[in-house]
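>>> quick one, structure for this:
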Amino acid sequence: MRRLALLAFLGLALAQPVRLVDATGKEVVVQSTAPIVSLDGITTEILFALGVGDGVVGRDDSSYYPPEVLRRPSVGYQFRLSAESILSLRPTLVIGREDVRPPQVVDQLRAAGVAVVLVPAEPTVEGAKRKIRTVAQAVGRVEAGEALVRALERDLLALKARQAVQKGPKLRALFLYLRGPGTTFVCGEGSTPVGVMELAGLVNAAQGIKECRPMTAESVVAARPDLIVVFKKGLESVGGLEGLLKLPGVAQTPAGEKRRVVAMDDLYLGSFGPRAGRAALDLFIAAYEREGFVEVGP
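Below you'll find the model as predicted:
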C-alpha cells in the first residue's frame, strides 16, 4: 500500500511543472517534485511538514528531523557534497541552502538535467518565511506553506505574550560552538543560534564578533555572560556540564559561577525554520523561568 501511495504521489507530481526563482535569482523549472534529495536539515523538515516526505529519497548528514528521515540514505554533509552520490539516487529535484558547497556540485547536477532549487540561508524570521515559501512553491504545496508560516507566526505571538510579562533586565547570553575540547568557538552576529537567542529576548554577549571565532579565556571572561547557550551534541563532546566548566574562562563568568547553562538540540536551536518560534519560546522559558542547568529538546 505504501508503494502504491508513493506511485500515486509521483504521478501527481509529474502533472504540473512549476516555475520559480530561487534564493540566488536563478529561474528553475521543476518538472517533477519527486524523487527529492534534500541537502540541509531545515529544508528536510519543511518537506516533511508540507506532506511530501514520502518523495524524499536522500538527505544530507544534518537532516535528522523528523526521525523517519534517518531511514533515507545520506549523500554527505551539505558543505562537503559530491554530485556522484546525489545522482546515484536519481532525483528529479534537489533542494538545499543557497550556500551549499562546493558550488560546482550544483552546476554538475543541473548539467545532468536535475532541477536544483536553492533556498535562503538568512538567520531571521523573515528568512525562515522565505525559506518555507520557496520550498512550498518548488513542490507545489503553496497553501500548505502558508499554513506553516501562520503556525510560525502564532508561535511568535505566544513568545511575545510571555516576554510582555517578564520583569527585570534582559540576560546577557553567550553561544559557544563546541566539537570537543580542542574545537571551541565563540559565535556572535550573523550566526543562527545567536539569531534565535536574540529572538528569545536575550542580549548577545559576544558584541563585536562576526560569525564564529576561536574561543579564548579572555573573550569568554570579557563577555560577562549571565547565561551560556550550547548545542547538546557540543556539550556532550566536552564531557557535559562539568567538562564545559573546565574550558578556559567559563568558570570565571557569572554564568559559570551559577552553572547557568542551556543546552538545546542542534537543529532546533541552530536553524531558522518552521519551529523557530517554538525554539525561541523554549529558550526564553529556560533562560528566564528556570535556574541552573537546563536541557531543551525539540
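
>>> okay, CA-based contacts and neighbour counts for the rest of this
Will do.

>>> which strand or helix spans residue 63?
Take DSSP states H and E as the rule and residue 63 turns out to sit in neither a helix nor a strand.

>>> distance of the closest residue to it other than its chain neighbours relative to residue 196?
Nearest residue to residue 63, sequence neighbours excluded (CA to CA, 6 or more residues apart in numbering): residue 41, at 3.8 Å. Noted for residue 41: a distance of 16 Å to residue 196, by CA to CA, to the nearest Å.

>>> list the buried ones in the longest helix anywhere in the chain?
Ranked by residue count and defined by DSSP state H, the top helix of the chain is helix 142-164. Across helix 142-164, burial judged by 16 or more other CA atoms under 10 Å covers 142, 144-146, 148-149, 151-153, 155-156, 159-160, 163.

>>> one more, please, to line up against the first structure:
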Amino acid sequence: MSAPRAPLSRRQWLVGAGGLALLALVPGGRARAQAPGRVIVAGGDLTEIAFALGAGDQVVGVDSTSAYPEAAAVLPQVGYLRRLAPEGLLSLAPDLLIAAPDAGPPAALEALSAAGVQVETGPEGDDVSVVPRKIAFMGRLLGREAEAEALAADFSARMARLEASLEGIEDRPGVLCLLSAGRGAPLAAGTGTSAAAVIALARGRNAVTGYEGYRPLSAEAAIAAAPEVLLLPAHAARAMGGAEAALALPELAATPAGIAGRAVVMDGMALLGFGLRTPEAVAELARALHPDQAAGIAG
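Down below sits the predicted model:
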C-alpha cells in the first residue's frame, strides 16, 4: 500500500504524476484540465452513468453497490459506500473519488482529500428529477459533457414515453416496501423515501404514510397499513428467506398482501437508486401492480 500523499498545490494537482489531470493548451494560451485517469466511484447509480458515458476505462474501483454493468462488477471493490476505508481507496492510487451523497464516513473522505485525492459528492434527491443532474455531474467530472447531454436527453425521452403510457391508470393498490435490517424487524419505507417516489411513479400508493424515512415494521403498523402488495429489493428478499417467507412473517401474514401471496421482488439499485434504469424499473413495477394493463405500459 502506498504511503499517503501530501496535499498538492493547484499546479501540482494538474501536472504532477498521479495528479487529477494534465494540462492541455487551448486557443489563447489558456490551460484546461483533461479527464482524470484513475477514478473510484462509490454509488451504484453513479457507476452506471460512468459506464454509459463511455468512461468505464477510467474507473479503477467501485463500492459494493456497484454491481451493474458487468464490467463494473468485476472491478476491485472498496467496500460498502457508507463504510469506506481510506487505506483501501488509496491502495488503488486514485486521482478522483466520486461519491454518493450518503457515502462516508466523513473522516474517510477527509483523509482522501488530505492525501491529494479529489473528492466529489453527487447531487442529492429521491425522485426522478435528480437523474439528469447526476448525468450532468458525471459528465463534467469525467470530461464527457457532450455524451452527458445526449444521455440525459435519452433518459428524459424514455421517462416521458413511460409516463404517457401510464396516464390512463387510476386504480392505485397499496404497496409496502420493506428493507432488511439484520436480525431486527424489517424496515418499512415511509413518506419522503425513494421507495415512496417509485411506487407513486408506478401508479401505486405507498401503504405507510404515518412517518418519514424508514422505520422498523411492527405487527400493528402492518395491519393498519393493509398493503395489497409487498415490494422487496432482491437483497432484502434474500435476507428474509425469499418472498414467501417474508409474506409469512407475523407482521404480514394477515394483511391483504399476505393473504393473497402477492409480492414483487426487484433489483434494489434499479428500484431505489434513481439512475439510468429507473424507467425500466418503474415499468416493471407498474406491470406487476396493474397486470390487466401491462401490455400498454412502455419501457
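
>>> just give the TM-score of the two.
The pair, once superposed, lands on a TM-score of 0.84 when counted by TM-score structural alignment, normalised by the length of the first structure; 269 aligned residues with a CA RMSD of 2.3 Å.

>>> picking that back up, so the longest helix of the first structure corresponds to what in the second structure?
The alignment of helix 142-164 of the first structure onto the second structure (TM-score structural alignment) spans residues 145-167.

>>> which other residues reach stretch 290-298 of the first structure?
If you take CA atoms under 8 Å, 6 or more residues apart in numbering as the criterion, stretch 290-298 of the first structure is touched by 232, 241, 258-265, 268, 279, 282-283, 286.

>>> switch the cut-off to 10 Å
65, 227-232, 241, 255-256, 258-269, 275, 278-279, 282-287 (CA atoms under 10 Å, 6 or more residues apart in numbering).

>>> just the buried residues from those, in ChimeraX please.
Per 16+ other CA under 10 Å, the buried members of those correspond to this ChimeraX selection:
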select :65,227,228,229,230,231,232,241,255,256,259,260,261,262,263,264,265,266,267,268,269,275,278,279,282,283,284,285,286,287
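
>>> now, the contacts of stretch 290-298 of the first structure that are in strands?
Residues of these located in strands (DSSP state E): 227, 228, 229, 230, 231, 261, 262, 263, 264.

>>> how about the helices in the first structure?
Listed in chain order (using DSSP H), the helices of the first structure are 2-13, 41-49, 83-87, 103-111, 125-138, 142-164, 192-199, 217-223, 232-237, 240-245, 254-258, 266-270, 276-288.

>>> what number of residues lie near residue 227 of the second structure?
24 (other CA atoms under 10 Å).

>>> counterpart of it in the first structure?
Looks like residue 227 of the second structure aligns to residue 225 there (TM-score structural alignment).

>>> for that match, give me its contacts.
171-175, 203-206, 250, 253-256, 260.

>>> right, and residue 51 of the second structure touches residue 71 too?
Yes: counting by CA atoms under 10 Å, residue 51 of the second structure does reach residue 71; the two are 8.4 Å apart.

>>> what is in contact with those two at once?
residue 57.

>>> these two: which has the busier surroundings?
Comparing residue 51 of the second structure with residue 71 by other CA under 10 Å, the one with more neighbours is residue 51, at 17 against 12.

>>> which residue packs closest to the counterpart of that one in the first structure, ignoring adjacent ones?
Residue correspondence to the first structure (TM-score structural alignment): residue 51 of the second structure is matched to residue 48. Nearest residue to residue 48 of the first structure, sequence neighbours excluded (CA to CA, 6+ apart): residue 66, at 7.5 Å.

>>> could you give the number of residues near the counterpart of that neighbour in the second structure?
With TM-score structural alignment as the criterion, residue 66 of the first structure lines up with residue 69 in the second structure. Residues lying near residue 69 of the second structure (other CA under 10 Å) number 15.

>>> tell me the spacing between residue 69 of the second structure and residue 51 of the second structure.
On the measure of CA to CA, residue 69 of the second structure and residue 51 of the second structure end up 8 Å apart.

>>> could you do residue 219 of the second structure as well?
Distance from residue 219 of the second structure to residue 51 of the second structure, by CA to CA: 43 Å.

>>> could you do residue 235 of the second structure as well?
23 Å.

>>> repeat for residue 61 of the second structure
12 Å.

>>> what sits in contact with each of these two?
residue 72.

>>> where in the first structure does stretch 114-130 of the second structure align, residue-wise?
Stretch 114-130 of the second structure corresponds to residues 111-127 of the first structure when matched by TM-score structural alignment.

>>> measure that stretch end to end?
Using CA to CA, one end of stretch 111-127 of the first structure lies 29 Å from the other.

>>> in that stretch, what's buried?
Within stretch 111-127 of the first structure, the residues that count as buried by 16+ other CA under 10 Å are 114-125, 127.

>>> next step: those restricted to strands.
Those of those lying in strands (DSSP E): 115, 116, 117, 118, 119.

>>> residues in contact with the residue lying closest to residue 130 of the first structure once chain neighbours are set aside?
Nearest in space to residue 130 of the first structure, with sequence neighbours left out and distances taken as CA to CA, 6+ apart, is residue 120 at 6.7 Å. The neighbours of residue 120 of the first structure, taking CA under 10 Å, 6+ apart as the test, are 22-24, 96-99, 126-132, 134-135.

>>> that older thread, would TSV of the ones in strands among the buried residues of stretch 111-127 of the first structure with distance to residue 90 of the first structure be doable?
Formatted as TSV, these follow (distance: CA to CA, whole Å):
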residue	distance to residue 90 of the first structure
115	12
116	13
117	16
118	18
119	21
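
>>> closest to residue 105 of the first structure among those residues?
residue 116 (10.3 Å; CA to CA).

>>> can you pull the contacts of the nearest residue to that closest one once chain neighbours are set aside?
Distances taken as CA to CA, 6+ apart place residue 94 nearest to residue 116 of the first structure, at 4.8 Å, with adjacent residues excluded. Neighbouring residues of residue 94 of the first structure by CA under 10 Å, 6+ apart: 30, 33-39, 56, 58-59, 86-87, 106, 109-110, 114-118, 138.

>>> just the buried members of these?
Buried by 16+ other CA under 10 Å: 30, 33-39, 56, 58-59, 86-87, 106, 109, 114-118, 138, out of the contacts of residue 94 of the first structure.

>>> the residue opposite residue 254 of the first structure in the second structure once aligned and residue 242 of the second structure, how far apart?
Aligning on TM-score structural alignment places residue 254 of the first structure opposite residue 256 in the second structure. Computed with CA to CA, the distance linking residue 256 of the second structure and residue 242 of the second structure is 18 Å.
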